[in-house]
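Participant: structure for the following, please:
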Amino acid sequence: MMKLKRHLNLEKKISLFVIAAALFSGCGNEQEKTDYVARVNNSFLTRDEFSHIIDTSVASNVQKNEVIRNWIDRELVYLQAKKEGITGNKEYNMLIKDSEKELAGSFLIKKISSGTKLNYAESDILKYFEQHKDEFRLNSNSFFLNLISFSDEDKAVEFRAMLLNSNWEKAVNAFRGDSSIEEIHSNIFLREEDIHPVKVARVVKRLYPPEISIVISDSERYYTIVQLLGKYAKGTLPPFKIIKPEVKERFIDEKTKEVVDQYIRSLYSTNDIEVKY
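Facilitator: Take a look at the predicted model:
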């Protein structure tokens, strides 16, 4: 789990991997694996598979360990289910068949989505925001902030001292490439419930812009500094420039969905379809 923000897509990636493993288990000859990050009996999580679940170049050790633990848990349950004959029953195989269709369909939709080039201007994003303002009103207290976490307390103290005497950009540049940095976020907009651990969230709620927090330590021995840039109450509409990334993401998602829907409609004309009640 990310210290700062919970990502449900991580769980989805792991679930997708497990479903795929179940679908294709037994296909081909099992080769000896030596380059792996985890093993349960004769099941392996290879480095290549691991990097497909999580971006190992930016993920912290905590995030990597969480992914590995989830994989081991799921693999243990899956292997036990095989021992108890679950994978041989009719209901399971019907579900696998449906899952195979869902998985294949998901890959096709992903292929179409990734191959779609949308033509739009920045003004289109602003126009979309203006047309959907009420939908972007906050459903919880939210914060616009800078955040950095270290695995070394002394480095965290040093960073905070530099930040107090300069600014965020200069401090970050001075520490760029430091191996003790676990994660760093500049100008990020977060709902209160998305700030983790809870200890950091509590400190953030007590800050006033542009206040800089103390060094916040947590149970996982990470040391975090937060600079609050703005706070916005539930029910308010944040400035466009702050939530522009979220607006843009939603705008692109809707435009991409329109392309996918149009593609699916085109399949109706090339297939023989009959509906009988």
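Participant: only C-alpha atoms for contact and neighbour calcs from this point on.
Facilitator: Will do.
Participant: the helices in the stretch 51-200 of the chain, which residues?
Facilitator: With helices called from DSSP state H, counting those that start in this stretch, the stretch 51-200 of the chain shows them at 61-83, 90-114, 122-131, 153-165, 168-174, 198-206.
Participant: and for comparison, fold this next one:
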Amino acid sequence: MTNCVKLLHNIPNSIILFSVVLIIGSCSEKKQKTEFIARVNDSYLTGEAFASLVDTSGLTTEEKNNAIKLWVYDELLYQKAVSEGITKKDDFLRIINDSKRKLAGSIYINKIIDDEDFDVSDDDLSKYYEKNKLYFRTDEDYFKLNKIYFNNEDKAIKFRNIAVESGWQNALNTFENDLSVIDKLNLQMVKESNLYPVQIAKIMKDFYPQEISVVITERPGYYSLVQFLAKYGKGSELPFESIKEEVKRRYKAELKTEAIENHIKELYSKNNIEIKK
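Facilitator: Got it, this is the predicted structure:
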């Protein structure tokens, strides 16, 4: 039998959460079933129940099989716990009740957030950035670059030749509808620690602006090349346009936090609350 501990470590968090829900909520079917994925005594895991708890479209066959095995392990433990009377003990009931309160509150907060309009304009973002530049200083070296990926090495070499002779943008225009292009990143800001593959990380520090790397084989059938644009040392303020999405995420997160705090204050004022010292 597959090592349970090893299996637990190798399964995505979504599956672990799924197993916890199964234990706490006892989601498995108790009546006799003819169509099911797995069974432990009189407890059944149906395809419908499995799909409602795990996004099966994003799982590999191995991950699905591991998720089912994990359900079996969980159900074995749950049934044994029930037979030992654990689910009727005060500490178990206390934890369940506390979890229900927190879960209900979290779901309510998510509903409040979903109902709010957090659309922000570019002008709002620019003002927020100017006011909070300190938060956007680099904690390590950053590199601004263009990068393109090919599934054909000869096409990657041809792209580089054009880019070197007449510019990166001209090469992009030439390969605009070429099916060998897997992906392309334009004007990306990347931390030094996130530079990949290793060959790029090693040579990037010695590049000069507009320099283009050789074609790098990241893995069979996957070829990339990079154009270095600029470097920002540790402690630098990154240009707004380069980190606009990061600014937006941070600003919207603050707006959401503020909305939650304001809603709690409103609830506080509308309810009879007494805290004894």
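Participant: re the thing from before, for Glu246 of structure 1, which of the helices of the stretch 51-200 of structure 1 is the nearest?
Facilitator: Closest of the helices of the stretch 51-200 of structure 1 to Glu246 of structure 1 is helix 122-131, at 10.1 Å (criterion: CA to CA).
Participant: give the helix, strand or coil label for Gln31 of structure 1.
Facilitator: Three-state call for Gln31 of structure 1 (DSSP: H, G, I helix; E, B strand; the rest coil): coil.
Participant: need the residues that contact stretch 204-222 of structure 1.
Facilitator: When contacts are defined by CA atoms under 8 Å, 6 or more residues apart in numbering, stretch 204-222 of structure 1 is touched by residues 149-153, 156-157, 160, 164, 182, 197, 199-200, 203, 223-231.
Participant: Throw the helices of the stretch 51-200 of structure 1 into JSON lines and include distance to Ile188 of structure 1 and mean neighbour count, thanks.
Facilitator: Output for those, formatted as JSON lines (distance: least, CA to CA, whole Å; neighbours: other CA atoms under 10 Å):
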{"stretch": "helix 61-83", "distance to Ile188 of structure 1": "19", "mean neighbour count": "15"}
{"stretch": "helix 90-114", "distance to Ile188 of structure 1": "25", "mean neighbour count": "13"}
{"stretch": "helix 122-131", "distance to Ile188 of structure 1": "19", "mean neighbour count": "14"}
{"stretch": "helix 153-165", "distance to Ile188 of structure 1": "17", "mean neighbour count": "16"}
{"stretch": "helix 168-174", "distance to Ile188 of structure 1": "13", "mean neighbour count": "14"}
{"stretch": "helix 198-206", "distance to Ile188 of structure 1": "13", "mean neighbour count": "16"}
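Participant: aligned to Ile243 of structure 2, what sits in structure 1?
Facilitator: In structure 1, Ile243 of structure 2 lines up with Ile243, judged by TM-score structural alignment.
Participant: same question for Tyr142 of structure 2.
Facilitator: In structure 1, Tyr142 of structure 2 lands on Ser142 (TM-score structural alignment).
Participant: name the nearest residue to its match, sequence neighbours excluded.
Facilitator: Excluding the flanking residues, the one nearest Ser142 of structure 1 by CA to CA, 6 or more residues apart in numbering is Arg191, at 4.2 Å.
Participant: and Val62 of structure 1, how far from Ser142 of structure 1?
Facilitator: Distance, Val62 of structure 1 to Ser142 of structure 1, using CA to CA, to the nearest Å: 25 Å.
Participant: now swap in Phe175 of structure 1 and tell me
Facilitator: Phe175 of structure 1 is 28 Å from Ser142 of structure 1, by CA to CA.
Participant: comparing these two, which shows the higher neighbour count?
Facilitator: Ser142 (22 against 15; other CA atoms under 10 Å).
Participant: where exactly do the strands run in the stretch 151-277 of structure 2?
Facilitator: Counting by DSSP state E, counting those that start in this stretch, the segments of the stretch 151-277 of structure 2 that form strands are 181-191, 216-219, 222-232.
Participant: ok, average deviation of the last one from structure 1?
Facilitator: Spelled out, that is strand 222-232 of structure 2. For strand 222-232 of structure 2, the mean deviation from structure 1 after alignment is 1.5 Å (mean CA distance after the TM-score superposition for structure 1).
Participant: and what of the second one?
Facilitator: After superposition onto structure 1, strand 216-219 of structure 2 lies on average 2.6 Å away from the residues it aligns with, using mean CA distance after the TM-score superposition for structure 1.
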